[in-house]
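Asker: Quick check, what structure comes out for this input:
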Amino acid sequence: MFAERTGYIVWFSDWKAARGLDKYGTLHYLSRKMQYAVMYMNADVAEETVRNLQRLSFVRKIERSYRNEIKTEYEKNVPDKTRFYGL
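Answerer: Predicted coordinates for the structure are as follows:
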């Protein structure tokens, strides 16, 4: 149904050139002050796309985002203490 997506943080040196990163994937955020971009792309073509991004002269470094690997399902193992704090 939905393609598996992966996120990358791209550190750049030229703000105007970095606005053209949307050709390589979905550009989620651009930071002008810290000079990085957050972008998402399909996981099946991500490796090839990263190689193409590294060839660009304004790209300094590319880091993979580990957001999809973080556990987001939590368990509640502590007892409910709301009855002790009643009025």
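Asker: drop to CA atoms for contacts and neighbour counts, all remaining ones
Answerer: Will do.
Asker: What ranges does this structure have for its helices?
Answerer: In the chain, the segments counted as helices under DSSP state H are 15-18, 46-54.
Asker: give the contact list for the nearest residue to residue 27 once chain neighbours are set aside.
Answerer: Spatially, and ignoring its direct neighbours in sequence, residue 27 is nearest to residue 39 (4.4 Å; C-alpha to C-alpha, 6 or more residues apart in numbering). The neighbourhood of residue 39, defined by C-alpha atoms under 8 Å, 6 or more residues apart in numbering, consists of 7, 8, 9, 10, 25, 26, 27, 28, 29.
Asker: Next, the structure of the following sequence, for comparison with the previous one:
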Amino acid sequence: MFPVRTGLIIWVSDVKAARNLEKYGSLHYISRKMHYAVLYVNAEFAEETMKNIKRLPYVKKIERSYRNELKTEFSGQFEEKTRFYGM
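Answerer: Below you'll find the predicted structure:
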């Protein structure tokens, strides 16, 4: 139903020019202080999109997000310890 998306963290030298990344996918966030942008693209076209983005003059480095690969389901095998640390 929904396409599988993957995140790309793109380190840029010019934050104003980073707004042009919208044409490659969904631009989620731009950090003005740390000079990076978070872009979500379709997973099946991610490699091709990365090649096109690397050619841009203001792009320093591209990293792939590991969020899809992390386990987000947790088992309840550990007992809850919050009652011991309460006031």
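Asker: Can you pull the TM-score for these?
Answerer: Put the two chains on top of each other and the TM-score (TM-score structural alignment, normalised by the length of structure 1) is 0.89; 85 aligned residues with a C-alpha RMSD of 1.9 Å.
Asker: Centroid-nearest residue for structure 1?
Answerer: Nearest to the geometric centre of structure 1 sits residue 7, at 3.6 Å (C-alpha atoms, centre = their mean).
Asker: so it sits right up against residue 46, yeah?
Answerer: No - using C-alpha atoms under 8 Å, residue 7 of structure 1 makes no contact with residue 46, being 9.1 Å away.
Asker: separation between the residue nearest to the centre of structure 1 and residue 64 of structure 1?
Answerer: Here the criterion is C-alpha to C-alpha, to the nearest Å. By it, residue 7 of structure 1 lies 6 Å from residue 64 of structure 1.
Asker: who are the neighbours in contact with the aligned partner of residue 24 of structure 2 in structure 1?
Answerer: Matched by TM-score structural alignment, residue 24 of structure 2 corresponds to residue 24 in structure 1. Contact analysis of residue 24 of structure 1 by C-alpha under 8 Å, 6+ apart lists 41, 49, 53.
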